[in-house]
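**Q** sequence first, predicted model second:
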Amino acid sequence: MSSLKQIEAAARALEQGALVGFPTETVYGLGADAENVDAVANIYKAKGRPSNHPVIVHVAPEADIAYWVKEIPAPAQALIDAFWPGPLTLILKRADHIPDAVSGGQDSIGVRCPSHPVAQALLRAFKGGKGGVAAPSANKFGHVSPTKAEHVLEEFPVEVASGMIAAVLDGGQSDVGIESTIVDMSRLATHGPVLLRPGHITTLQLEQVLGMVVKAPDQAAPRASGTLEAHYAPTTPVAMVAVEDLEPTISQLLAAGKRVAVMAYESHTTDPRLQGWRQLNPDPIGYAHDLYADLRELDHVDADIILVEALPEKREWQGVSDRLRRAAFDSQGILERMLIKKT
């Protein structure tokens, strides 16, 4: 765990325009001074992130949210009161004096207040708690998000060695394990609240606070972090498999000479011929906590494919289902191609 001295040094580095890796309760972030356009540009450079893809501004619990946005509608304030500090990002209209570098050129901005104690200490030390730290996940764009400090160091060895990333604070493994829920509250009059990215805070919880339906994204919705179809992906292809098809698929792939890794609920999939396997947590909260660390570990076992047992189709699994769907998006058809027999 990083010391207070290390946290304060990281805050000074942020103030001087450097990048800092830091833990949040969701995943580790790669942070920069949200009002320093050059520093924010270095986030995009380090990650290989498209410049029109917005980042989220993280603020201390005592921060003046009104500094960052044009207005805070009553429903948005209700969500802040219910879920901050915590894994919820709100999209609101960006204040005119805030540079659009953090919003991908849009007139909106994503803001959240993390609950992780190291993140809060950093935000309170940075600019006396009055600044904002722009921070997407601390990984190369599209890769599996980091949930441990070592994952950040693994992703950015060159940037850390060069000093572009001045520090990587250690706060242990992230408790939540997947990125924050993102709700668009910038178009309430015309669209109502819109869920842009599911997460630990569920649609049901949001609706209980708001007293209104939270809608699915529409074509005019603001762009938001982590909402591209292909995202959160390991280098090894990922395929989702129904429970009844899992063992036959494993057998067919092994018979075809493929190296297979598996994420499943039951230990009967521990075939000694597997390259690696992880037993899944049957609870969605525990599953989310373990997901990215498991994917990262299996990405290093020299497998040709990672098979993941399909998730329950229930509302509380929406967040992890979303992440796995995006992780497997670029691997569509890979399983079928591996199983085609040569004639």
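**A** It's in.
**Q** going by C-alpha atoms from here, please, whenever you check contacts or count neighbours.
**A** Will do.
**Q** need the longest helix for the chain.
**A** helix 284-298 (DSSP state H).
**Q** buried ones in that helix?
**A** Neighbour counts over helix 284-298 (16 or more other CA atoms under 10 Å) mark 284-285, 287-296, 298 as buried.
**Q** mind checking what helix or strand follows it in sequence?
**A** strand 305-309 (DSSP states H and E).
**Q** packing partners for the following helix or strand past that following strand?
**A** Sequence-wise, the next helix or strand downstream of strand 305-309 (DSSP H and E) is helix 318-327. Taking 3 or more CA pairs under 8 Å, 6 or more residues apart in numbering; DSSP states H and E as contact, the helices and strands that helix 318-327 lies on are helix 284-298.
**Q** show me what the helix it packs on is in contact with.
**A** 144-147, 174-178, 200, 234, 261, 276-278, 280-281, 306, 316-317, 319-320 (CA atoms under 8 Å, 6 or more residues apart in numbering).
**Q** second structure for comparison follows:
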Amino acid sequence: MDKETTYVKVNPDSPSSEGVREAGRILREGGLVAFPTETVYGLGASALNPRAVAEIFKAKGRPDDNPLIVHISDKNQVPDLTDEITVQTGRLMEAFWPGPLTIVLHKKPVVPDVVTAGLHTVAVRIPDHPVALEIIKAAGVPVAAPSANSSGKPSPTTAEHVLRDLEGKIDMIVDGGACRVGLESTVIDMTSEPPVILRPGGISREDIEGVLGHVETDINQVSSTGTPRSPGVKYKHYAPKAKVIVVTGDDYAKIFARIAELVSEYRSAAKRVGILASAEMARGYCADEVFPVGSRTRLETVAQNLFYGLRFLDGADVDVIIAEGYPETGIGSAIMNRLIKAAGGRVIYV
């Protein structure tokens, strides 16, 4: 381990504290700080310091052609990063900021190429978390921050997750409690016409179309050089150590029956099986571990607990994780995106 990682707790209800001020100082001086947002924990560095940003990639083991999101604390900071703020972009900011929406815009030269993976665009958002906002204000600089986990693992939704992955690799972890949304932000490219959703997340396509009208979706979009236009679209993501299989369809009874068959098959082969189950069906399963992730009637609870559940089952040393699928509407689209990524495309339709 190269660094001594300081761990501080901050009360989200009164985030102004010595710990927050110290986090701001570390960021301003080129260090790395993990902090809570409403989506997942982020690993921050000054977005204007190329050396500091390069340390993010080193700490995470993240490919350097994977662009980062720049976090700011006020809409007035957007012109520091881009010259182009259209009427449509302004509507999105007004409707969803602070919040789990990242907007891709043409960048100014002040934004280092290491932040954008050499692209001529920059991804920007204002997080909706009091601790994150206070830290960014204290830093006095925009903060580049991907999720605060080892690259490829499930994103961290608690400070304990960050500690397990990054202790000794970063300067500070700020514990502000569990994340409210539990999935990363939606990313929308406003340099395209019509706008294109590059990654589904905490704001649904339906919500965005309520503000802008028609938008496209392209979750596999890469630039002409092969660089992903958004985080979370090119590489293996969100994956635990265990093999993940998703079973989905319109008939919940068929989902349950197929999962029960798979559990029997794997346990007959002496494999430990974990199930990422809806609250409605969790009690009916017979497996080594069952994690009730949330209710099918309130998909926001599934989103909130998804990464926590994947990490819990991995910690239980299961060999296989079988996950129920969900309708791909609203936040269900983001849930399924993360599950399919975690499964490496191993999806059974029933």
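**A** Arrived safely, thanks for sending. Just so we're clear, the structure is a prediction, and the values are computed from it rather than from any experiment.
**Q** show where the longest helix of structure 1 falls in structure 2, residue numbers please.
**A** Matched against structure 2 by TM-score structural alignment, helix 284-298 of structure 1 falls on residues 299-313.
**Q** strands along structure 1, start to end?
**A** For structure 1, the strands defined by DSSP state E cover 19-22, 29-33, 56-58, 88-93, 108-112, 133-134, 165-168, 181-184, 194-197, 238-241, 260-264, 276-279, 305-309.
**Q** quick check, distance from the fifth one to the centre of its chain.
**A** The reference is to strand 108-112 of structure 1. Centroid displacement of strand 108-112 of structure 1 relative to its chain, using CA atoms, centre = their mean, to the nearest Å, is 15 Å.
**Q** next, the angle strand 88-93 makes with it.
**A** Per axes from the mean of the first three to the mean of the last three CA atoms, to 10 degrees, the angle that strand 108-112 of structure 1 makes with strand 88-93 is 150 degrees.
**Q** what stretch of structure 2 does strand 108-112 of structure 1 fall on?
**A** Going by TM-score structural alignment: strand 108-112 of structure 1 matches residues 121-125.
**Q** that stretch vs structure 1, average offset?
**A** Stretch 121-125 of structure 2, aligned to structure 1 and superposed, deviates on average by 0.3 Å (mean CA distance after the TM-score superposition for structure 1).
**Q** hmm, back to that, got a PyMOL select line for the buried ones in the contacts of helix 284-298 of structure 1?
**A** A single PyMOL command selects the buried members of the contacts of helix 284-298 of structure 1 (16+ other CA under 10 Å):
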select buried, resi 144+145+146+147+174+175+176+177+178+200+234+261+276+277+278+280+281+306+316+317+319+320
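**Q** now the strands of structure 1 as TSV including distance to residue 213 of structure 1?
**A** Converted to TSV, these look like this (distance: least, CA to CA, whole Å):
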stretch	distance to residue 213 of structure 1
strand 19-22	34
strand 29-33	30
strand 56-58	24
strand 88-93	16
strand 108-112	21
strand 133-134	30
strand 165-168	40
strand 181-184	12
strand 194-197	9
strand 238-241	30
strand 260-264	34
strand 276-279	35
strand 305-309	31
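**Q** so which of those is nearest residue 140 of structure 1?
**A** Ranking the strands of structure 1 by their distance to residue 140 of structure 1 (criterion: CA to CA) puts strand 29-33 first, at 10.2 Å.
**Q** chain center to that closest one: distance?
**A** Using CA atoms, centre = their mean, the offset of strand 29-33 of structure 1 from its chain centre is 14 Å.
**Q** and stretch 76-84 of structure 1, by the same measure?
**A** Using CA atoms, centre = their mean, the offset of stretch 76-84 of structure 1 from its chain centre is 20 Å.
**Q** with structure 1 superposed, average distance for the match of helix 284-298 of structure 1?
**A** Using mean CA distance after the TM-score superposition for structure 1, the mean distance for stretch 299-313 of structure 2 is 0.6 Å.
**Q** residue 167 of structure 1 versus the residue opposite residue 204 of structure 2 in structure 1 once aligned, what's the distance?
**A** The alignment partner of residue 204 of structure 2 in structure 1, by TM-score structural alignment, is residue 202. Going from residue 202 of structure 1 to residue 167 of structure 1 by CA to CA, to the nearest Å gives 33 Å.
**Q** over to residue 197 of structure 1?
**A** Residue 197 of structure 1 sits at a distance of 29 Å from residue 167 of structure 1 (criterion: CA to CA).
**Q** can you check residue 244 of structure 1 too?
**A** 47 Å.
**Q** neighbour count winner among the two?
**A** Between residue 244 of structure 1 and residue 167, counted using other CA atoms under 10 Å, the more crowded position is residue 167 (22 against 10).
**Q** residues touching stretch 230-243 of structure 1, excluding its own?
**A** Contacts of stretch 230-243 of structure 1 (CA under 8 Å, 6+ apart): 141-145, 295-296, 299, 303-310, 323-324, 326-332, 334-335.
**Q** mind checking which of the residues you listed are buried?
**A** 141-145, 295-296, 299, 303-310, 323-324, 326-331, 335.
**Q** buried residues, stretch 218-231 of structure 1. List them.
**A** Within stretch 218-231 of structure 1, the residues that count as buried by 16+ other CA under 10 Å are 222-227, 230-231.
**Q** could I get those residues as JSON lines with distance to residue 95 of structure 1?
**A** Formatted as JSON lines, the buried residues of stretch 218-231 of structure 1 follow (distance: CA to CA, whole Å):
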{"residue": "222", "distance to residue 95 of structure 1": "16"}
{"residue": "223", "distance to residue 95 of structure 1": "17"}
{"residue": "224", "distance to residue 95 of structure 1": "17"}
{"residue": "225", "distance to residue 95 of structure 1": "19"}
{"residue": "226", "distance to residue 95 of structure 1": "23"}
{"residue": "227", "distance to residue 95 of structure 1": "23"}
{"residue": "230", "distance to residue 95 of structure 1": "31"}
{"residue": "231", "distance to residue 95 of structure 1": "29"}
